[in-house]
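[1] Dropping a prediction and its sequence here:
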Amino acid sequence: MEKVESYLAALREENTHQNLVSARSLEQAWIRHLADSAQLLDHVPRETLTWLDLGTGPGLPGIILACMRPNFRFILVESRRRRVDWLHDVAQAVGLANVQIEGSRLELVSDCKVDVITARAFAPLPKLIDLSARFSTDATYWVLPKGRSAAQELHELPRSARKMFHVEQSVTDPEAGILVGKLSKSERM
């Protein structure tokens, strides 16, 4: 928890220099950022090794999860240079040797297969799948906090892909959902 506290302190400080999260969310950082990120662990096996966090922004949920699971490897993808620089600094300051920061657009990130893919506010679900399916296998868990749009985004998928996901209730917001599922080989193509 010391690492999480260090990260949240760094987030508060940096938020005065660049808009990483809403100032209002920092008033409830333990619920809005820590608990909101930590709940994703409930949807993946404990044996998970590699986690890909797309459009990580200020490192949410990736940095929080990396603090909580030092035996997992986290790849955080963020294209905005200023945020990338801050993520490198905060990961080093907090002592997160299990974090790799990819400072580029997702389309330019080298292919690798991962156990979990997450994206907090990256893109609508069909586009997200289209851009990131190449990182997935039949065993990859997709754990996507989608807020109030979870059911709607699921409904917008083609029927064949829709049956591979389900909506889990967020423990931090009664109106929010998390899309959880796996893609079949045919859906990854």
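    That came through, no problem. Keep in mind the model is a prediction, meaning the values are calculated, not measured.

[2] Please make it C-alpha for all contacts and neighbour counts, starting now.
    Will do.

[3] Tell me how far Glu14 lies from Glu5.
    Counting by CA to CA, to the nearest Å, the gap from Glu14 to Glu5 is 14 Å.

[4] likewise Gly62?
    Taken as CA to CA, the span from Gly62 to Glu5 is 15 Å.

[5] The two: which is more packed in?
    Gly62 (28 against 15; other CA atoms under 10 Å).

[6] for comparison:
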Amino acid sequence: MLALPEHLRAPAERLFGDRLELAQRFTDLLAEQGVERGLIGPREVERLWERHIINCALLSDAIPEDAASLADVGSGAGLPGVVIAIARPDLPVTLIETMQRRATWLEEVDAELDLGLEVVRARAEELHGDRDFAVVTARAVAALDKLAKWTMPLVADGGSLIAMKGSSAEDELDAAQKVLRRLGGDEGTVLRCGEGEVDLPTTVVHVRRRARATRKGDPRG
């Protein structure tokens, strides 16, 4: 078992509540299988809790309490989608992943942890016009201007794109303004979730989608 570091116990208990054991089980699955299955690098195992599990769980602080649905685009190892599903059992979560081996992993995790996930093997743009969600999340998928073209058409009217970013968040948001406006987004804000609670706060870009905005994105290429 990959033990939860003591300095992260308080935020973990706040974020996961009585589902912390589920978070532990998911962390152990990643630690045991993630490297072999090409989901994480070898050096990530020892820092799974801090750099990945808690980092992703903090994203739930940016998700409206009354959100009706969430899609995680490019879910990969289940970061952040599976973590959010554990932290927010009230929220129906759809994981969108293009690669078969990763989609299979996500289905296995869902079966093992009984999370009630929907796993969709597709590119985000293949769902344009067919599906929409109150919240769309993404982590380490693409620069924001490109990511917005794939994800904003999936955001329901009045919903939100919440993209996990690093130190380049402000610069990416500035560079994406034209694309965001065209796709019906507001100017967006940069949030740092967990400041004062953890050493490594989670930086996210939050973009709200205006009602009756265009749903026409761009194909990937």
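    Cool, got the structure. Predicted model only: the values in this text are computed from it and were never measured.

[7] Could you get me the TM-score between them?
    The TM-score (TM-score structural alignment, normalised by the length of the first structure) is 0.89; 188 aligned residues with a CA RMSD of 2.2 Å.

[8] Let me know how buried Arg120 of the first structure is, in neighbour terms.
    20.

[9] In this structure it contacts Gly55, no?
    Yes. Using CA atoms under 8 Å, Arg120 of the first structure makes contact with Gly55 at a distance of 7.5 Å.

[10] Can you tell me the centre-most residue of the second structure?
    Pro80 (3.6 Å; CA atoms, centre = their mean).

[11] Skipping adjacent residues, who's closest to it in space?
    Cys56 (5.0 Å; CA to CA, 6 or more residues apart in numbering).

[12] The one you found matches what in the first structure?
    Alignment note (TM-score structural alignment): Cys56 of the second structure maps to Ser37 of the first structure.

[13] Can you classify its match by secondary structure?
    Three-state assignment for Ser37 of the first structure (DSSP: H, G, I helix; E, B strand; the rest coil): helix.

[14] Number of residues surrounding it?
    20.

[15] Please identify the buried residues of stretch 76-95 of the second structure?
    76-88, 91-95 (16 or more other CA atoms under 10 Å).

[16] Could you do stretch 147-164 of the second structure as well?
    147-157, 159-164.

[17] As a quick check, tell me the outermost residue of the first structure.
    Arg159 (24.8 Å).

[18] ok, now which ones touch that one?
    Taking CA atoms under 8 Å, 6 or more residues apart in numbering as the contact definition, Arg159 of the first structure lies against nothing.

[19] Glu187 of the first structure versus that one, what's the distance?
    In terms of CA to CA, Arg159 of the first structure sits 11 Å off from Glu187 of the first structure.

[20] With Gly181 of the first structure instead?
    Counting by CA to CA - Gly181 of the first structure and Glu187 of the first structure are separated by 12 Å.

[21] Which of those two has more residues huddled nearby?
    Gly181 (20 against 15).

[22] Now do the same for that one: its match in the second structure.
    Looks like Gly181 of the first structure aligns to Val207 there (TM-score structural alignment).

[23] Do I have it right that its match meets Glu187?
    Yes. Assessed by CA under 8 Å, Val207 of the second structure is found in contact with Glu187 at 6.9 Å.

[24] Good, wrapping up.
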